[in-house]
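Colleague: My questions are about this predicted structure, shown below with the sequence.
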Amino acid sequence: MTAARSAGAITDQAASVAAAVWSALGTVRDPELDDSLTELGFVSHHDVTSEGKAVVRLRLPTYFCAPNFAYLMVADSYDAVSAVPGVTKADVRLEDHFAADAINTGVAARAGFVESFRGEAAAELDELRAGFLRKAVLAGTDRVCRALVASGVDPARLAELTLADAPEGPDLWRLIDRRHELDLPCRDSDALIVDPATGEAVAPDALRTHLGLARATRVSQEANSGVCRGMLAARYPDSTGENHH
């Protein structure tokens, strides 16, 4: 193989790995908004060197976004990128954030949130993550149930339905994914509407209250997402949710 062909092969391989890195970043979500970082426009740069080093830069809507949320996104991005075949090293950093140094140093050292914010943080972020996942299950339940009611299903019958009764599509798949992450029942035969804290099916007499909470959670989540997208666009006019090299 000539030197030119060898260089071309290396470039093609790096581009292929970079595409896989972008796909991996698409699996990382803002914990509060339950949307992917790539869709939200939070990834400002990603690239892979010929040696396999993945370079990723993240940005958030404001300089003062909550450091615990930011830490989760940077740590999850680091894990997702590091797992991509062909990546030999991950260099994932948050930019333009008041706690960027502590977050970036802690994530790179695999130190955990408490150690990264020694003297300030009292606990790791597992419960925070679980709490947002429970909200994602509520919001997802509302989306699926709204589609069922729109198709003619009597709202009073929703408590009788299973996951197999829901229409196939992104909303159902997303709901099942979130339930799976919480170790909630997610087989076809399992109840469509469950308490996200326990996994127990919601009883008919509690259905109206539960669906009201689910709707409020979805509306709040979508409103927050809209606000964050608007603030990011104001801060970074080039933020479109597309791939940035």
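Modeller: Done, it's in. Since the model is a prediction, treat every value here as computed from it, not as a measurement. Residues are numbered from 1 along each chain as shown.
Colleague: all contacts plus neighbour counts: C-alpha atoms, from now on.
Modeller: OK.
Colleague: Phe42 is in contact with Val56, isn't it?
Modeller: No: at 10.6 Å, Phe42 does not count as touching Val56 under the criterion of Cα atoms under 8 Å.
Colleague: do you know how far Asp177 is from Arg110?
Modeller: As judged by Cα to Cα, to the nearest Å, Asp177 and Arg110 stand 26 Å apart.
Colleague: again with Ser6
Modeller: Distance of Ser6 to Arg110, given as Cα to Cα: 35 Å.
Colleague: could you pull out the strands for the chain?
Modeller: Counting by DSSP state E, one finds strands in the chain at the ranges 43-48, 53-58, 89-94.
Colleague: Check the offset of the second one from the chain's centre.
Modeller: Relative to the chain's own centre, strand 53-58 is displaced by 18 Å; criterion: Cα atoms, centre = their mean, to the nearest Å.
Colleague: another one to put next to it:
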Amino acid sequence: MTTHADVIAALDTVRDPELDTSIVELEFVSEATVSGAGVARVRLRLPTFFCAPNFAFLMVADAYDAVSAVPGVTQTEIVLEDHFAAPTINEGVAARAGFVRTFDGEAVDELHELRAFFIRKAMLAGQDRVARPLLADGFTPDDLARATLGDVPPTDDRERLRERRRELGIPADDQAALLVDEHGAPITPDGVPLHLRRVRSTRVNIEANTGQCLSLLAARYPDMVKESR
């Protein structure tokens, strides 16, 4: 029988596209239940009433797909709450209408490129997370230019970087170059210093936005966010 834990595990695979963080970790999931008949119901909330509707749509649609794929789930209901476009998004996702049909007359493209744009940013930020420890261990810029993913110690950050590269179709095996641009082209030795500044700036920006969103969520739902935050 499908359990609450199964539904949460599925939702944990859904990320805020801009923050590259699970909606479960971000506490965007306010409620998740599953009945004995396999009917899964999930309620989502966001940090502000005016969070970008394209980001909101992606998270609701991804949550629908993830929960629907759980073995034993017979029906999925994902409800976004307290958002200015919630009725439109909830209806569109339930109808599997896609972003353009959901926002008929307002949207002109689906969100594939937007999703890819943020995965590329996450991939760049991931390079900073794995390259900085190597620099601290004595790697030079030339060393980094020659380094492969297999040269990086096995950590969660390395595996997360591999996953983002796979999502973009960029080589992610042990022999693949560690430092690449957003399209997968290896960084030359001369380009390493500038690339390191870029990936660090990207990581800092994502982490700053994450902190701001967490603060806004805690302020908006003070009685529902973990006290440890």
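Modeller: Happy to help now that I have it. Everything numeric here is computed off the predicted structure, so don't read it as measured data.
Colleague: sorry, back to before: have a look at Ser6 and Arg110 of the first structure and say which one is more surrounded.
Modeller: Arg110 (14 against 11; other Cα atoms under 10 Å).
Colleague: Map that one onto the second structure.
Modeller: When the second structure is aligned by TM-score structural alignment, Arg110 of the first structure is paired with Arg96.
Colleague: Check the gap between that match and Val60 of the second structure for me.
Modeller: Going from Arg96 of the second structure to Val60 of the second structure by Cα to Cα gives 11 Å.
Colleague: now Phe117 of the second structure
Modeller: From Phe117 of the second structure to Val60 of the second structure the distance is 19 Å (Cα to Cα).
Colleague: So for the two, which residue has more residues nearby?
Modeller: A count of neighbours by other Cα under 10 Å puts Val60 above the other of Phe117 of the second structure and Val60, at 25 against 16.
Colleague: Let me know the distance separating that one from Leu168 of the second structure.
Modeller: As for Val60 of the second structure, its distance to Leu168 of the second structure is 22 Å (criterion: Cα to Cα).
Colleague: Map Cys65 of the first structure across to the second structure for me.
Modeller: Under TM-score structural alignment, Cys65 of the first structure pairs with Cys51 in the second structure.
Colleague: so how many other residues sit close to Ala216 of the first structure?
Modeller: Burial of Ala216 of the first structure is recorded as 15 neighbouring residues (other Cα under 10 Å).
Colleague: how about it, what's its partner in the second structure?
Modeller: Match for Ala216 of the first structure (TM-score structural alignment): Ser201.
Colleague: The counterpart of Ile170 of the second structure in the first structure - how many residues pack around it?
Modeller: Ile170 of the second structure maps onto Leu184 in the first structure, with residues paired by TM-score structural alignment. Leu184 of the first structure has 20 neighbours, counted by other Cα under 10 Å.
Colleague: The residue lying closest to Leu184 of the first structure once chain neighbours are set aside: how many residues sit nearby?
Modeller: Leaving aside its chain neighbours, Leu184 of the first structure sits nearest to Gly199 (5.2 Å; criterion: Cα to Cα, 6 or more residues apart in numbering). Other residues near Gly199 of the first structure come to 17 when the count uses other Cα under 10 Å.
Colleague: ok, Gly199 of the first structure touching Pro185?
Modeller: Yes: between Gly199 of the first structure and Pro185 there is a contact under Cα under 8 Å: 6.3 Å.
Colleague: circling back to that earlier point, JSON lines please, covering the strands of the first structure and showing distance to Thr240 of the first structure and mean neighbour count.
Modeller: Formatted as JSON lines, the strands of the first structure follow (distance: least, Cα to Cα, whole Å; neighbours: other Cα atoms under 10 Å):
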{"stretch": "strand 43-48", "distance to Thr240 of the first structure": "10", "mean neighbour count": "22"}
{"stretch": "strand 53-58", "distance to Thr240 of the first structure": "14", "mean neighbour count": "22"}
{"stretch": "strand 89-94", "distance to Thr240 of the first structure": "18", "mean neighbour count": "21"}
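Colleague: which one of those strands lies closest to Ala83 of the first structure?
Modeller: strand 89-94 (9.3 Å; Cα to Cα).
Colleague: how far is the closest one from where the chain is centred?
Modeller: What separates the centre of strand 89-94 of the first structure from the centre of its chain is 18 Å, taken as Cα atoms, centre = their mean.
Colleague: what's next to that strand, contact-wise?
Modeller: With contact meaning Cα atoms under 8 Å, 6 or more residues apart in numbering, strand 89-94 of the first structure is reached by 52-59, 74, 77-78, 81-82, 100, 103-104, 108.
Colleague: do the same with stretch 135-145 of the first structure
Modeller: If you take Cα under 8 Å, 6+ apart as the criterion, stretch 135-145 of the first structure is touched by 34, 158, 166-167, 171-172, 174-175, 178-179, 192-193, 196, 211, 213-215, 217-219, 221.
Colleague: What span of the second structure is that stretch aligned with?
Modeller: Under TM-score structural alignment, the match for stretch 135-145 of the first structure is residues 121-131.
Colleague: Have a look at how far, on average, that stretch is from the first structure.
Modeller: Averaged over the aligned pairs, stretch 121-131 of the second structure sits 0.3 Å from the first structure after superposition, using mean Cα distance after the TM-score superposition for the first structure.
Colleague: residue ranges of the helices in the first structure, please?
Modeller: For the first structure, the helices defined by DSSP state H cover 3-25, 37-40, 67-82, 100-108, 113-116, 126-150, 170-181, 207-235.
Colleague: from what I can see Ala121 of the first structure touches Ala102, true?
Modeller: No: if you go by Cα under 8 Å, Ala121 of the first structure and Ala102 don't touch, sitting 11.9 Å apart.
Colleague: hmm, back to that, switch the helices of the first structure over to TSV; also include distance to Ala90 of the first structure.
Modeller: Output for those, formatted as TSV (distance: least, Cα to Cα, whole Å):
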stretch	distance to Ala90 of the first structure
helix 3-25	10
helix 37-40	17
helix 67-82	6
helix 100-108	9
helix 113-116	18
helix 126-150	23
helix 170-181	25
helix 207-235	25
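Colleague: For Gly241 of the first structure, which of these is the nearest?
Modeller: Closest to Gly241 of the first structure of the helices of the first structure is helix 37-40 (Cα to Cα; 4.6 Å).
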